[in-house]
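**Q** Could you look at this predicted model? Sequence included:
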Amino acid sequence: MSKQAEEVIAPIDVDHSWCGGTRREYAFKNGYGASVICSPYSYGGKRGLWELAELYEGDLTGSEPVGFLTEDDVQKKLKEIKGRKA
C-alpha cells in the first residue's frame, strides 16, 4: 500500500454531541477545510454515512454539502481540499 493511501487526515476538533451525532472539523494550511457530520439530520446520517461541507477560513464556502459519504469517500474529499491552491 502506498504512503498516500495510508495517510489519514485527522480532524482539528470533534464534537460527539452535535445534534444527536458527531461533527468533525478540518482545517488546512491553504485556508480551506471541511465540516463533516453524521447525525439523524444529515444527508446519509440515518445510514451511518457522512455529510461534508467545505469551509474557507472557517466559514462555509456556499457550495452544496455532499452527503451519503463513506469514511473512505470523506478521506478522498479531504485530500482533494487539502491539495487546493489558496
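**A** Arrived safely.
**Q** Going by C-alpha atoms from here, please, whenever you check contacts or count neighbours.
**A** Fine.
**Q** would you list every one of the helices in the chain?
**A** Using DSSP state H, the helices found in the chain span residues 3-6, 71-82.
**Q** Take those and write them to CSV, including distance to Gly44 and mean neighbour count.
**A** Formatted as CSV, these follow (distance: least, CA to CA, whole Å; neighbours: other CA atoms under 10 Å):
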stretch, distance to Gly44, mean neighbour count
helix 3-6, 24, 8
helix 71-82, 12, 16
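**Q** for comparison:
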Amino acid sequence: MPDGYRVSVVRGPFTYGGDRGLWEMALLNPKGGLDYAVDEDICGGDVLVYLTEANVIDILAELKRRHKHVRTITHMFNTVILRDEESD
C-alpha cells in the first residue's frame, strides 16, 4: 500500500450494522477518498460492512502483514483505535 493510505473503521447510527454494534471499514487514498482498488481481494472493491471487532482486528492484522515494509502504515496499524461516529 503506498504511503499516505489509511484505514477508516467506524460504527454509528448511520453505518451498516452500527445499530447492532457492528463496524464498517474502508481504505482511503492519500487525498482521503475511498479507494476500491487497494487490496481488492480483502475489501472486494467496496466498503466492508457488518464487521465484528474480531473481523476488524483480523483484517488489520492481514493488512499490516502485507504492508509491513511501509513504515507509516505499520505504525498506523499498531495504533488503530476503533471508534463510534458519535464520539467525534
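**A** All right, it came through fine. Small disclaimer: the values here were computed from a predicted structure and weren't measured.
**Q** rewinding a little: could the helices of the first structure be laid out in CSV, adding distance to Leu60 of the first structure?
**A** Formatted as CSV, the helices of the first structure follow (distance: least, CA to CA, whole Å):
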stretch, distance to Leu60 of the first structure
helix 3-6, 27
helix 71-82, 13
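**Q** who wins for proximity to Tyr26 of the first structure among these?
**A** Nearest to Tyr26 of the first structure, of all the helices of the first structure, is helix 71-82, at 8.2 Å by CA to CA.
**Q** Mean distance between that closest one and the second structure after superposition?
**A** Compared with the second structure after the fit, helix 71-82 of the first structure shows a mean deviation of 0.9 Å (mean CA distance after the TM-score superposition for the first structure).
**Q** Enumerate every residue touching the residue nearest the centre of the first structure.
**A** The centroid of the first structure falls nearest to Val36 when counting by CA atoms, centre = their mean (3.6 Å). If a contact means CA atoms under 8 Å, 6 or more residues apart in numbering, then Val36 of the first structure has 23-25, 50-53 as its contacts.
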